[in-house]
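A.B. asks: model the structure of this input:
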Amino acid sequence: MIEREMDAGVFVSRSEAEATSFANALELYAKEVTSQKRSSASELSRIQAMQRHPLALRSLASIRGSDMARYRDTRLEEGLAPATVRRELALISHIFTIARKEWRMESLSNPVELIRQPSVDDARARRILSADVWMLKGGTLIYEHLDELEIICRYSRSTELPKIMTFAVETAMRRSEITGLKSTNVNLDKRVALLPMTKNGSSRGVPLSSKAVEILNSLAERDDGRCFKSRPDSITKAFADAIGDARNAYAEGLSLHLKQKKIPQDKIDMCISADPFLMDLRFHDLRHEATSRLAEIFPLHELTKITGHQDTRMLMRYYHPKTEDLAKKLT
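C.D. replies: All right, here's what the predicted structure looks like:
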């Protein structure tokens, strides 16, 4: 059969695919492909984890769709989010594609193409909430009407985080874009910030509001040329710490207020646990909030230029106007 295929010119050798382990393929992919990517750190971490998996000992030629299906199910049972598993499968799929196209393994089939992908519904509609809150000040319960940004800023341990949060809501910039913003790319007279390289690989200009300009003017000049000193990871941690402290203070004030009204403790606990204020809020939700606010000012085609979305369908995942605000526009 092999001789006939060779005579017909259709024979494809499987020796290379049979001799190459998945672990070796991962190592070669990391060297030739991942190292060329701008955001290589997360993918390298994913590759290192896969190299410790039993599947890494198998040859590429021996891996079947059933193996990928078991891998998918196991990872989901381990508690990984469906979106994370999809990214892992996408990485494996690309490794097989590169092996077939560039590593002389034309006989390989892609086992990932034969299985179902985990369904993902990661669209978020989280907006900044406002609430009437009871807060302890000097041992006295004070009644205030605050939104989540105000109370998070109040309990932030980082002096720069409140400025970064406000700047994010004013500009709809991503966390990495804010931390990478350089003073040489900011024109305060024209109120424009240039982002030379963004997540989607292109540059874009961001119009700056008066408040955004005020924040940039308040920042000290840095030797490295960056506007903000914080790094992405430190922002995430500072934001989580501020939310935790703010939520504890909010829950304590609410609990004391309800106790004064003679409400039983079990009902107080249920009330606090069911309260969405300061719950499930992420820093990236500030971009959602900013996009929704900007959508009230700019038409959709202009909004894409500000936020950097190349697909209006993707933009709609971030645009979440309040229904009551839409109702006000009706006669």
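A.B. asks: C-alpha only now, for contacts and for neighbours.
C.D. replies: Noted.
A.B. asks: what's stretch 256-276 in contact with?
C.D. replies: Residues outside stretch 256-276 that contact it (Cα atoms under 8 Å, 6 or more residues apart in numbering) are W134, L141, A251, L254, S255.
A.B. asks: mind redoing it with 7 Å?
C.D. replies: W134, A251, S255 (Cα atoms under 7 Å, 6 or more residues apart in numbering).
A.B. asks: which residues touch the first one?
C.D. replies: When contacts are counted by Cα under 7 Å, 6+ apart, W134 touches L141, I142, Y143, E144, Y250, G253, L254, H257.
A.B. asks: right, and the secondary structure at it would be what?
C.D. replies: Look at W134: counting by DSSP: H, G, I helix; E, B strand; the rest coil, its state is strand.
A.B. asks: could you also give me the structure for this next sequence, so I can compare it with the first?
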Amino acid sequence: MASYSIQKRDKADGTSKYRCLIRVKKKGKILYTEQRTFTKKLTAETWGKERIVEIEKNGFEDQVSTIPTLGKIIDQVLNDPNIDSAIGRSKRFCLKLLRDCEIAKHLINQIKPQHIIEHCQQRKTSGTGPSTIAIDISVIRWLLKIAKSNFGHDVSQSAIIDAYEALYAQNLIAKSARRSRRPTTIELEKLKVGLQQRSDQRTAHIPYVDLLEFSILSCMRIGEVCRIRWDDVDDEQKAVVVRDRKDPRKKAGNHMLVPLLGGAWELIQKQPRNDDRIFPFNERSVSAGFQRVRTELGIEDLRYHDLRREGASRLFEKGYTFDEVAQVTGHRNINTLWQVYTELFPKRLHDKDV
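C.D. replies: Next up is the predicted model:
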């Protein structure tokens, strides 16, 4: 039996949208779905009634065999070179994790808010934190967008949108807590000793100490450090081109000329020129070595990425302005740097009040 329903959605600007959802069911099983969104309720109802008449007169295409599961969409995404090449390591890891979850078994047009909530509850039971679960939901929503735009499936993100309020209210998802962790002077000295010992013990020599110091002085992510090339070095300006720098809006082609300050220039000059890259090492190997030494030393809650914050903090302490620091760190949004500054240096406000 074919039927339609109208759902009203209020937008932030005060206007409303009306979604007309057509469904054909047989013995409780959904055989066909179709939907359109209108600005007026009457128009949505008129379209719904007309489509019902057309379907009852001319029939419909059986969608059961053509609608994929969420897991199938994940497979298609990972096997599509155009999409896969634009996926970062974190998103790829999340996609593979989702592939093994129960929610991957659902047809994409039959995912309901309760399925989203059940997935989050299962993840929470396994010990996963709300900010990490929030990444799952973001990736699922992205998958539904890709299913529609790239693979032509008529699917909506409404299940996720409808689940958000409950997810936040039940603390199943949350925004990531902003970090302000900086390594102490003693921790850095211990790390240098431990990393140097690790370098000396390894056949494949990785200059961990140079990498540590360069990461702080340049404020670069470790992936950026391991990508820079000798032909990207600008000797005249004592700078280097950082290619495809991370940006929420654009990554590919986001190249930046970054000045090398406070000894960073000298560090790259001492590196051997036996490769196209200045630091020709796998970023995962560098991070893994750092984490192993950090753990052995008993240093808690310190991540390699915190070195980037340490570098930005040092520049602020030296008196560099926000736009000058942003030129080094690559931040497009000065508000992000402002948050770092106000969290790490609140005492300066008190000093001005004396």
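A.B. asks: quick one: which of the contacts of W134 of structure 1 sit in strands?
C.D. replies: Those of the contacts of W134 of structure 1 mapping onto strands are L141, I142, Y143, E144, per DSSP state E.
A.B. asks: quick revisit: out of the contacts of stretch 256-276 of structure 1, which is nearest to K229 of structure 1?
C.D. replies: The closest of those to K229 of structure 1 turns out to be A251 (Cα to Cα; 32.0 Å).
A.B. asks: quick one: map that closest one onto structure 2.
C.D. replies: In structure 2, nothing lines up with A251 of structure 1, judged by TM-score structural alignment.
A.B. asks: how much space is there between the closest residue to A251 of structure 1 other than its chain neighbours and D266 of structure 1?
C.D. replies: Using Cα to Cα, 6 or more residues apart in numbering and skipping residues adjacent in sequence, the residue nearest A251 of structure 1 is I272, 6.4 Å away. Distance of I272 of structure 1 to D266 of structure 1, computed by Cα to Cα, to the nearest Å: 10 Å.
A.B. asks: neighbour count: those two, which is higher?
C.D. replies: Counted by other Cα atoms under 10 Å, I272 of structure 1 and D266 do not tie: I272 has more neighbours, with 16 against 8.
A.B. asks: which helix or which strand is home to the more buried one?
C.D. replies: Applying DSSP states H and E as the criterion places I272 of structure 1 in helix 265-274.
A.B. asks: which residue numbers in structure 2 go with that helix?
C.D. replies: Following TM-score structural alignment, helix 265-274 of structure 1 has no partner segment in structure 2.
A.B. asks: show the subsequent helix or strand relative to that helix.
C.D. replies: Per DSSP H and E, the helix or strand that comes after helix 265-274 of structure 1 is helix 285-294.
A.B. asks: that next one: average distance to aligned residues in structure 2?
C.D. replies: Superposed on structure 2, helix 285-294 of structure 1 shows a mean distance to its aligned partners of 0.9 Å (mean Cα distance after the TM-score superposition for structure 1).
A.B. asks: what span of structure 2 lines up against that helix?
C.D. replies: Taking TM-score structural alignment, helix 285-294 of structure 1 hits residues 306-315 over in structure 2.
A.B. asks: identify the residues contacting the matching stretch?
C.D. replies: R181, R182, S215, I216, L217, S218, C219, M220, R221, V325.
A.B. asks: most surrounded residue in these?
C.D. replies: Neighbour max across those (other Cα under 10 Å) = C219, 31 neighbours.
A.B. asks: separation between that residue and T329 of structure 2?
C.D. replies: 5 Å.
A.B. asks: from the chain's centroid, how far away is the match of helix 285-294 of structure 1?
C.D. replies: Centre-to-centre, stretch 306-315 of structure 2 and its host chain are 21 Å apart (Cα atoms, centre = their mean, to the nearest Å).
A.B. asks: buried ones in that stretch?
C.D. replies: Residues of stretch 306-315 of structure 2 classed as buried: D306, L307, R308, R309, E310, G311, A312, S313, R314, L315 (neighbour count, 16 or more other Cα atoms under 10 Å).
A.B. asks: over to stretch 142-162 of structure 2?
C.D. replies: So, applying 16+ other Cα under 10 Å, buried residues of stretch 142-162 of structure 2: L143, L144, K145, I146, A147, H153, D154, V155, S156, Q157, A159, I160.
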